[in-house]
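Participant: have a look; sequence and predicted model below, questions after that.
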Amino acid sequence: MNSNIALPKHVKIVEVGPRDGLQNEKESVPAEVKIELVNRLSSAGFRNIEAASFVSPKWVPQMATSAEVMAAIERHPGVVYSALTPNMQGFDAALAAKAGEVVIFGSASEAFSQKNINCSIAESIARFEGVAKAAKQHGLRLRGSISCAFGCPYQGEVPLAAVADVVGRMRDLGCDEIDIADTIGVATPRQTQAVMRRAAQEFAIGGLSGHFHDTYGQALANIYASLEVGIAIFHSSVSGLGGCPYAKGATGNVATEDVLYLMQGLGIETGIDLDIVVDAGQFIAQFLGRKGASRAGNAIAAKRAG
C-alpha cells in the first residue's frame, strides 16, 4: 500500500447480482424474488443495476423472466437499469423493457471466443455494430464488457496487446463504458495494474471499470490495485452471487458488501447504504437456502443478531 498515491474520492459500484449473479443459479428464481431484490438494491442507492438479460431462454433459462422483471421493478430516478443484449432481437426486447443501458460483450482471448461462440474476436465484435448503432439512435448508454482480460481457461495467459485490441474495437463501436473482466478470477494486483494501464491507453480511464471474480481470493486486492491507477468504477454482486462456470467449485463475483466495507475504510464515497445491501444479501441468500458468500455481509448480520 503506497500512502503517497491519491485514490479516487468517489467510486461508482455497478451491482450485477440480479443478472450476472443469478444467471448461474441452477434452480429457477421466480420473477417476484428478482423484482424484490432489484427494488431493495435500488433503495440502497446504487446508480447502476444490471437487472436483465435478453438472450435466448434456451441458453440462459434463468433470464427468461427479464421482461417481466423490468416491467414490475420500482424505478428510482437517476438509476440506470442495464440489460445484456447479444443481438438485435435482444436489443429490441431491451428497448421495449425500457432499459437505460445495453451491454455488449466480447473476449480478450481468441481461444475463449472460438470455443464459446465459434468465431473470432473480431467477428464477434463486428456482430454488435447494429446493436451499437441502434443504442445511439435511441439515446441509450452502451457498455462493452471484455471477458478473460486477465487469463483464459483454454489458452492461459492473455497478452496485454489482445486486451488493448478489444478495448479499441469497443471504443470504435461508441461504448460509453468498458468493463475489464477477470472472468476466472486469476488476476493478481501487479498484473491488474498492467492491464488497466494498457487499457487506459486506448480508452479514457474514467470510463473503464474493473469486474473481478474472487476465485483465488484476490478480488479486493485487485480492486485496491485498480484504485491506485485511477479506476473508479467497479462491478460487484450482492451476497457474492454467481458461480464461475469455467473454474470448478469457484466462487463468482466479488461480494458487494465486501467492496463497500473496503470503500468505507478508505473514506471513498459510493452513495450506497451498506446496511440496506446487507439486508438484500441476507434476503437472497435465505431464498437460495444457503449462507451468503460475503464475509462482511455475514459478519454484520451476525453482529446484529448477537
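Facilitator: Yep, that arrived.

Participant: only C-alpha atoms for contact and neighbour calcs from this point on.
Facilitator: Will do.

Participant: got the residue ranges for the helices in the chain?
Facilitator: Applying DSSP state H to the chain gives helices spanning 31-44, 66-72, 88-96, 110-117, 121-126, 129-137, 160-173, 189-199, 219-228, 256-266, 274-288, 295-305.

Participant: surely residue 221 touches residue 189?
Facilitator: Yes: shown here, residue 221 and residue 189 form a contact pair, counting by CA atoms under 8 Å, at 6.1 Å.

Participant: before we move on, back to that, can you tell me which of the helices of the chain is packed in deepest?
Facilitator: Compared across those, helix 219-228 shows the largest average neighbour count, a mean of 22 (mean count of other CA atoms under 10 Å).

Participant: that helix vs helix 256-266, what angle?
Facilitator: Computed by axes from the mean of the first three to the mean of the last three CA atoms, to 10 degrees, the angle separating helix 219-228 from helix 256-266 equals 50 degrees.

Participant: what lies in contact with helix 219-228?
Facilitator: Applying CA atoms under 8 Å, 6 or more residues apart in numbering, the contact partners of helix 219-228 are 5-8, 185, 187-190, 192-193, 196, 210, 212-213, 232, 234, 254, 258-259, 262.

Participant: contacts only, for residue 126.
Facilitator: Shown in contact with residue 126 (CA under 8 Å, 6+ apart): no residues.

Participant: of the helices of the chain, which is nearest residue 12?
Facilitator: helix 256-266 (10.6 Å; CA to CA).

Participant: how far out from the middle of the chain is that closest one?
Facilitator: Per CA atoms, centre = their mean, to the nearest Å, the displacement of helix 256-266 from the mean C-alpha position of its chain is 16 Å.

Participant: returning to that earlier point: can you put the helices of the chain in TSV and add distance to residue 250?
Facilitator: Putting these into TSV (distance: least, CA to CA, whole Å) gives the following:
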stretch	distance to residue 250
helix 31-44	23
helix 66-72	26
helix 88-96	29
helix 110-117	18
helix 121-126	26
helix 129-137	33
helix 160-173	24
helix 189-199	19
helix 219-228	13
helix 256-266	17
helix 274-288	17
helix 295-305	16
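
Participant: which one of the ones you listed lies nearest to residue 240?
Facilitator: Relative to residue 240, the nearest member of those by CA to CA is helix 256-266, separated by 6.8 Å.

Participant: just the angle for that closest one relative to helix 295-305, thanks.
Facilitator: Per the same axes, to 10 degrees, the angle that helix 256-266 makes with helix 295-305 is 90 degrees.

Participant: packing partners for helix 256-266?
Facilitator: Applying 3 or more CA pairs under 8 Å, 6 or more residues apart in numbering; DSSP states H and E, one finds that helix 256-266 contacts helix 219-228, helix 274-288, helix 295-305.

Participant: before we go on, here's another structure to hold up against the first:
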Amino acid sequence: MSDHAEVMKGIHQYPGIRYPVLTPNLQGFHHAVCVLCAGLSIRGKHYAAKSDRSKIHLQPLWLTVSKRLYGMGCYEIALGDTTGVGTPGSMKRMLESVMKEIPPAALAVHCHDTYGQALANILTALQMGINVVDSSVSGLGGCPYAKGASGNVATEDLIYMLHGLGVDTGVNLCKVMEAGDFICKAVNKTTNSKVAQASFNA
C-alpha cells in the first residue's frame, strides 16, 4: 500500500483503463490524488467530501456502509471477503440484500481464497449480474487485518473460468501466467494459481 505512488508513476497507463489503488488512510489518499489515480479503494466515509472536490471516484469496501456511500455518490461499491470465509450461499444472501438498495452495475466483489471458495463465490456473483471482480496475479497478497488470510483469487484461475464460460475477456492467459511466474520468482514466492501450477507441471 505504501508504494502505490511510485508504481503509478512507473507504469504506462492505457486510455480507458482504471488503475485503482487501496488508500487505507488520508495520507495515502492525498498521495494517490497527487499522481492522478482514477480509482481509489478506501476505508471509511470521511474521504467522500474530499474526493468530490478532487473529482476522484471512490471504491469503498465496507458492506455495512454500502447504501450510505452509494447515496453519497460512490460509483462502485466493492464487497470484500478479505478473510476468505464466504461461501456461495453467503455470497448469494449478501448480494440479495445489497441489491435491494443498490443496482448490480454499481457493485463489485473482492474475494480472497483462504478456504478455496473464491471462484465459486465469484461465479455466484456473476450469475447474479455482477460484472466487476478483483483478482491478483498468482493469487499473491493477503490481508494485513486478518492473520492467516490468503491472497485475492488468482487472476489466472479467474480468466480460465471465464474463458470456460465463453466470456471473451480479451486477456491472454499465457501472458498472465508468464507475468505471474516472473513476479513469483522476483519475490521468491510460490504461485497460488491452480491453473499455473497445472500448466507448468504438465
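Facilitator: Okay, I see it. None of these values were measured; they are calculated from a predicted model.

Participant: you'd agree residue 84 of structure 1 is up against residue 53?
Facilitator: Yes: Residue 84 of structure 1 lies in contact with residue 53 (CA under 8 Å); the separation is 4.4 Å.

Participant: more neighbours: which of those two?
Facilitator: Neighbours were counted for residue 84 of structure 1 and for residue 53 using other CA atoms under 10 Å; residue 53 has more, 29 against 25.

Participant: that older thread, now for the helices of structure 1, which one comes closest to residue 248 of structure 1?
Facilitator: Using CA to CA, the helices of structure 1 put helix 110-117 closest to residue 248 of structure 1, at 16.5 Å.

Participant: structure 2: matching residues for the closest one?
Facilitator: On structure 2, no counterpart of helix 110-117 of structure 1 exists by TM-score structural alignment.

Participant: so what's the gap between that helix and the chain middle?
Facilitator: That offset, for helix 110-117 of structure 1, works out to 20 Å (CA atoms, centre = their mean).

Participant: do the same with stretch 58-74 of structure 2
Facilitator: Here stretch 58-74 of structure 2 is found 16 Å from its chain centre; the criterion is CA atoms, centre = their mean.

Participant: to which residue of structure 2 is residue 202 of structure 1 aligned?
Facilitator: Under the alignment (TM-score structural alignment), residue 202 of structure 1 pairs with residue 101 of structure 2.

Participant: tell me which residue is most central in structure 2.
Facilitator: The centre of structure 2 sits closest to residue 134, judged by CA atoms, centre = their mean, with a distance of 2.6 Å.

Participant: need the counterpart of that residue in structure 1.
Facilitator: Using TM-score structural alignment, residue 134 of structure 2 pairs with residue 235 in structure 1.

Participant: measure that match to residue 209 of structure 1 for me?
Facilitator: According to CA to CA, to the nearest Å, residue 235 of structure 1 stands 7 Å off from residue 209 of structure 1.

Participant: how about residue 137 of structure 1?
Facilitator: According to CA to CA, residue 137 of structure 1 stands 24 Å off from residue 209 of structure 1.

Participant: please apply the same query to residue 288 of structure 1.
Facilitator: 29 Å.

Participant: and residue 128 of structure 1, by the same measure?
Facilitator: 20 Å.

Participant: more neighbours, those two?
Facilitator: A count of neighbours by other CA under 10 Å puts residue 209 above the other of residue 128 of structure 1 and residue 209, at 24 against 21.

Participant: contacts only, for the more buried one.
Facilitator: With CA under 8 Å, 6+ apart, residue 209 of structure 1 has these contacts: 177, 178, 179, 180, 231, 232, 233, 234, 235.

Participant: any chance of those residues in a markdown table, plus distance to residue 171 of structure 1?
Facilitator: Shown next, in a markdown table, are the contacts of residue 209 of structure 1 (distance: CA to CA, whole Å):
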| residue | distance to residue 171 of structure 1 |
| --- | --- |
| 177 | 9 |
| 178 | 8 |
| 179 | 11 |
| 180 | 13 |
| 231 | 17 |
| 232 | 18 |
| 233 | 17 |
| 234 | 19 |
| 235 | 19 |
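
Participant: and residue 282 of structure 1, what's its match in structure 2?
Facilitator: Taking TM-score structural alignment for the superposition, residue 282 of structure 1 sits opposite residue 181 in structure 2.

Participant: got it, and residue 144 of structure 1?
Facilitator: Aligned counterpart of residue 144 of structure 1 in structure 2: residue 60 (TM-score structural alignment).

Participant: surely its match meets residue 42?
Facilitator: Yes: the pair residue 60 of structure 2 / residue 42 is scored as a contact, 5.1 Å apart, by CA under 8 Å.

Participant: apart from its chain neighbours, what residue comes closest to residue 75 of structure 2?
Facilitator: Closest residue to residue 75 of structure 2 apart from its sequence neighbours, by CA to CA, 6 or more residues apart in numbering: residue 106 at 6.0 Å.

Participant: ok, residue 160 of structure 1 next?
Facilitator: residue 195 (6.1 Å).

Participant: didn't residue 176 of structure 2 look like it was pressed against residue 154?
Facilitator: No: with contact defined as CA under 8 Å, residue 176 of structure 2 does not reach residue 154; the gap is 10.3 Å.

Participant: can you list residues touching both of these two?
Facilitator: residue 137.

Participant: residues touching the counterpart of residue 262 of structure 1 in structure 2, list them.
Facilitator: Using TM-score structural alignment, the partner of residue 262 of structure 1 in structure 2 is residue 161. If you count contacts by CA under 8 Å, 6+ apart, residue 161 of structure 2 has none.

Participant: ok, residue 60 and residue 42 of structure 2, which is more surrounded?
Facilitator: A side-by-side neighbour count of residue 60 of structure 2 and residue 42, using other CA under 10 Å, places residue 60 first with 26 against 22.

Participant: can you tell me how far that one is from residue 74 of structure 2?
Facilitator: Counting by CA to CA, the separation of residue 60 of structure 2 from residue 74 of structure 2 is 8 Å.

Participant: before we move on, what about residue 138 of structure 2?
Facilitator: Residue 138 of structure 2 is 29 Å from residue 74 of structure 2, by CA to CA.

Participant: between the two, who's got more neighbours?
Facilitator: residue 138 (29 against 20).

Participant: the more buried one touches residue 192, doesn't it?
Facilitator: Yes: contact criterion CA under 8 Å: residue 138 of structure 2 and residue 192 qualify, at 5.3 Å.

Participant: now do the shared contacts for the two.
Facilitator: Counting by CA under 8 Å, 6+ apart, the common neighbours of residue 138 of structure 2 and residue 192 are residue 154.
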